[in-house]
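Student: Sequence and predicted structure, then a few things I'm wondering about:
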Amino acid sequence: MNISSLKLDSSNTVLVTGGAGFIGSNLCESLLSNGNTVICLDNFATGKRENIAGFASNNNFTLIEGDIRDLNTCKKACSNVDYVLHQAALGSVPRSINDPITSNDVNVSGFLNMLVGARDANVKRFVYAASSSTYGDSTNMPKVEEIIGKPLSPYAITKYVNELYADIFSNTYGLETIGLRYFNVFGRKQDPNGAYAAVIPKFVMQLMSHESPTINGDGSFSRDFTYIDNVIQMNIRAIASNNKDAINTVYNVAYGERTDLKQLVELLKKYLSEFDSKIKNVETIYGPQRTGDVPHSLASISKAKKLLGYNPEYNIESGLKEAISWYWKNLK
């Protein structure tokens, strides 16, 4: 998508926290292609230098290597910035269960630091990565923004607290905020390695090596898998919108369809087999269910469509084709 068509003024300076991460680096690339000045703040705890290496020669790109847990760093990063796209966080439900203190320090204290930095710098709008994990044990389907359940993990708690803090800063200090509840984002630059790798790149790498992917549980759990370009579109719409009814609230960022893990593996095998026919015969292993996992996830995107004009261009099939092509080219 040409983001200039969303009427984002190229003269704007945008701070992307976590800008060396999967989603953050894709946002940086999109903004730079639009002519925006981009500041990337990252401590490289999970972000990767290779994700932003291609931007180093761009005069509109500045890297601040720092940690959002340091208030002075946040204030420096927000100085003379028009918009903030706050992506920096420690993701992963299992990571938060193993180390809830660090997840809280980064995701809550770091988030509060960024809000203070944005407030003090008179930033026009603060758009932040929220999470579908906020829906917790709610059985309501599809998930609508106004109905949530009880959080099922420390990570989910931290992301819900973000929404509460953003609301307070909107109401108390007049800082415009928009929260984007991401639903299982996937695509180019997503890290397939490490203990907390997301399911799609992890399965892709295993299948490319003819290794059996392991599904946690019986494969019936389902997710609203969301391709990265849909997420980029939503972030740009969130900072470009002039609709006053669209700010100081939260939105689901998804495609609006769900795919269970069995179906996911079959799709991965189908598209990867176009590159290597042996992959279609790789068997799937079923392991124990993970603690804190939400059984099913399906988003209503009606609110985003109505208030922000969101129109996701990639479903699971078209997104997987793009992602697999990138992984095969870059990681095989």
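Tutor: Right, received. Where do you want to start?
Student: C-alpha only now, for contacts and for neighbours.
Tutor: Will do.
Student: Just give me how far stretch 227-237 sits from the chain centre.
Tutor: Centre-to-centre, stretch 227-237 and its host chain are 9 Å apart (Cα atoms, centre = their mean, to the nearest Å).
Student: Equivalent analysis for stretch 128-140, please.
Tutor: A distance of 13 Å separates the C-alpha centroid of stretch 128-140 from that of its chain, computed with Cα atoms, centre = their mean.
Student: ok, and what's touching it?
Tutor: The set of residues external to stretch 128-140 that reach it, using Cα atoms under 8 Å, 6 or more residues apart in numbering, is 84-87, 143, 147-152, 155-157, 159-160, 162-163, 177-183, 252, 294, 297.
Student: Filter these down to just the ones in helices.
Tutor: Counting by DSSP state H, the members of those that fall within helices are 155, 156, 157, 159, 160, 162, 163.
Student: and residue 298, how many residues sit next to it?
Tutor: Other residues within reach of residue 298, judged by other Cα atoms under 10 Å, total 23.
Student: same deal with the one 5 residues further on?
Tutor: Residue 303 has 16 neighbours, counted by other Cα under 10 Å.
Student: helix, strand or coil for it?
Tutor: Recorded secondary structure, residue 303: helix (DSSP: H, G, I helix; E, B strand; the rest coil).
Student: So it is in contact with residue 253, correct?
Tutor: No: under the criterion of Cα atoms under 8 Å, residue 303 lies out of contact with residue 253, with a separation of 10.1 Å.
Student: Contacts for stretch 108-125, please.
Tutor: Taking contacts as Cα under 8 Å, 6+ apart, the residues outside stretch 108-125 that touch it are 68-71, 74-84, 126, 158-159, 161-162, 165-166, 169, 173, 175-178, 239.
Student: Greatest separation within the ones in helices among the contacts of stretch 128-140: which pair is it?
Tutor: Pairwise distances across the ones in helices among the contacts of stretch 128-140 peak at 13.0 Å for 155 and 163 (criterion: Cα to Cα).
Student: put this beside the first:
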Amino acid sequence: MKILVTGGAGFIGSNLVRRALAQGWEVGVLDNLSTGYRANLDGLDVELFEGSLLDPDLLARACSGVEAVVHLAALGSVPRSIVDPVSSHLTNATGTLLVLEQARRSGVGQVIVSSSSSVYGMNPALPKSEREWVRPMSPYAVSKLAAEQYTLAYQQSFGLTTLAFRFFNVFGPYQRAGHVYAAVIPKFVDALLADEPLVVFGDGTSSRDFTYVGTVCEVLLAAVRGRVTSPEPVNLAFGTNTTLLNLIAALTEATGLTPEVSFQAPRSGDVPHSQADSTRLRTLFPDVSPVTLTEGLRHTLDWFRELTG
């Protein structure tokens, strides 16, 4: 099996690359290293195509001889998209379209694309089903909705085997803090271990469906192995609902450290609550058992401690 992982030097991508290599697969990585890290691939037997999705020649070379593409490359973060909506659109929407088109031209057998739970936006329903209406609240969310819809359109228009996953809040090793657009768990862990205040936007009652990266990778690899497809998006989360206050309590219990919490005004574009209806996911992948938040936080803390020495 030969696969291409776009964004393979990033957080989810590098975890996926490791697991694919462990199964004896041949792996190529396309990454411009704008948010990924070359160090994430150190010691791994991969072919790195360094550059942009928007470079047609590079994309063609990366897709040559590939059986499946797992398209994870994206410019993440709601706040970043509000500062620079055009860059988010070009990477997430246009970039996905170019990946799909090159896969079609290159005869790639399957394309799996990462969308986002942010597409649900203003829809208050919990849990959120794939057939619920969507109302994105940020340029990032709009760009991911475009990406998933292009993915489904290529399935219907060209017969390309595709699968669009709506990722929720993925966390785990190789998800770094230390930058303004870092996700909440690495930011909390980094601050907690450094004895710094944990910054909470809002009153801490906003909630998320946190999913451990190892579970996400298990689903992605199962999708490639089984050539799984779906005419609709599929939530990739298991229906948990954890408030930020509960997350802080879990980190406190896991570390024995009691953090100071700094409450600040809510951020524009942030969704207050997020929880997946996992019915479709469990139907397609009945053998996948999710790693619990407690266990996932333990693995994450171990990685952070190793990183910081």
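Tutor: Sure thing, it's come through. Because the structure is predicted, anything quoted here is derived from the model rather than measured.
Student: What does the TM-score come to for these two?
Tutor: Between these two chains, after superposing, the TM-score reads 0.97 (TM-score structural alignment, normalised by the length of the second structure); 309 aligned residues with a Cα RMSD of 1.2 Å.
Student: Residue 104 of the second structure sits in which helix or strand?
Tutor: Counting by DSSP states H and E, the secondary-structure element that holds residue 104 of the second structure is helix 95-106.
Student: mean per-residue distance, that helix to the first structure?
Tutor: When the first structure is superposed, helix 95-106 of the second structure averages 0.8 Å from its matched positions, counting by mean Cα distance after the TM-score superposition for the first structure.
Student: now stretch 70-77 of the first structure: which residue numbers in the second structure?
Tutor: Stretch 70-77 of the first structure corresponds to residues 55-62 of the second structure when matched by TM-score structural alignment.
Student: Same question for stretch 215-226 of the first structure.
Tutor: Under the alignment (TM-score structural alignment), stretch 215-226 of the first structure falls on residues 200-211 in the second structure.
Student: What are the boundaries of the strands in the stretch 101-250 of the first structure?
Tutor: The residue ranges that make up the strands of the stretch 101-250 of the first structure, judged by DSSP state E, counting those that start in this stretch, are 125-131, 177-182, 185-186, 214-216, 222-223, 226-227, 249-253.
Student: start and end residues in the second structure for the last one, please.
Tutor: I take that to be strand 249-253 of the first structure. Strand 249-253 of the first structure falls opposite residues 232-236 of the second structure when the two are matched by TM-score structural alignment.
Student: what's the neighbour count on the residue nearest to residue 47 of the second structure when sequence neighbours are not counted?
Tutor: The shortest distance from residue 47 of the second structure to any residue that is not its chain neighbour, by Cα to Cα, 6 or more residues apart in numbering, is 4.7 Å, and that residue is residue 28. Using other Cα under 10 Å as the criterion, residue 28 of the second structure is surrounded by 22 other residues.
Student: The first structure: which residue goes with residue 28 of the second structure?
Tutor: Going residue by residue (TM-score structural alignment), residue 28 of the second structure aligns to residue 39.
Student: The helix or strand containing its match against the second structure, how far on average?
Tutor: In this structure, residue 39 of the first structure sits in strand 37-42 according to DSSP H and E. On superposition with the second structure, the mean distance recorded for strand 37-42 of the first structure (mean Cα distance after the TM-score superposition for the first structure) is 0.3 Å.
Student: neighbouring contacts of that strand?
Tutor: Residues from elsewhere that reach strand 37-42 of the first structure (Cα under 8 Å, 6+ apart): 10-20, 28, 31-32, 60-67, 77, 88.
Student: Next one: the closest residue in space to residue 76 of the first structure that isn't next to it in sequence from residue 38 of the first structure, what distance?
Tutor: Residue nearest to residue 76 of the first structure in three dimensions, not counting chain neighbours: residue 117, with 7.8 Å by Cα to Cα, 6+ apart. Distance of residue 117 of the first structure to residue 38 of the first structure, computed by Cα to Cα, to the nearest Å: 17 Å.
Student: which one of these two has more residues nearby?
Tutor: Neighbours were tallied for residue 117 of the first structure and for residue 38 using other Cα under 10 Å; the higher tally belongs to residue 38 (27 against 21).
Student: Distance-wise, check the more buried one relative to residue 32 of the first structure.
Tutor: 7 Å.
Student: The aligned partner of residue 301 of the first structure in the second structure: neighbouring residues, count only.
Tutor: Alignment note: residue 301 of the first structure maps to residue 278 in the second structure; criterion TM-score structural alignment. Look at residue 278 of the second structure: counted by other Cα under 10 Å, it has 19 neighbours.
Student: just residue 256 of the second structure next, same as before
Tutor: A total of 9 residues lie near residue 256 of the second structure under the criterion other Cα under 10 Å.
Student: circling back: out of the strands of the stretch 101-250 of the first structure, which one sits most buried?
Tutor: Highest mean neighbour count among the strands of the stretch 101-250 of the first structure (mean count of other Cα atoms under 10 Å): strand 226-227, with a mean of 27.
Student: Compare that strand with the second structure and give me the mean distance after superposition.
Tutor: Comparison of strand 226-227 of the first structure with the second structure after fitting gives an average deviation of 0.5 Å (mean Cα distance after the TM-score superposition for the first structure).
Student: Contacts for that strand, please.
Tutor: For strand 226-227 of the first structure, with Cα under 8 Å, 6+ apart as the criterion, the contacting residues are 182-187, 253-255, 314-316, 319-320.
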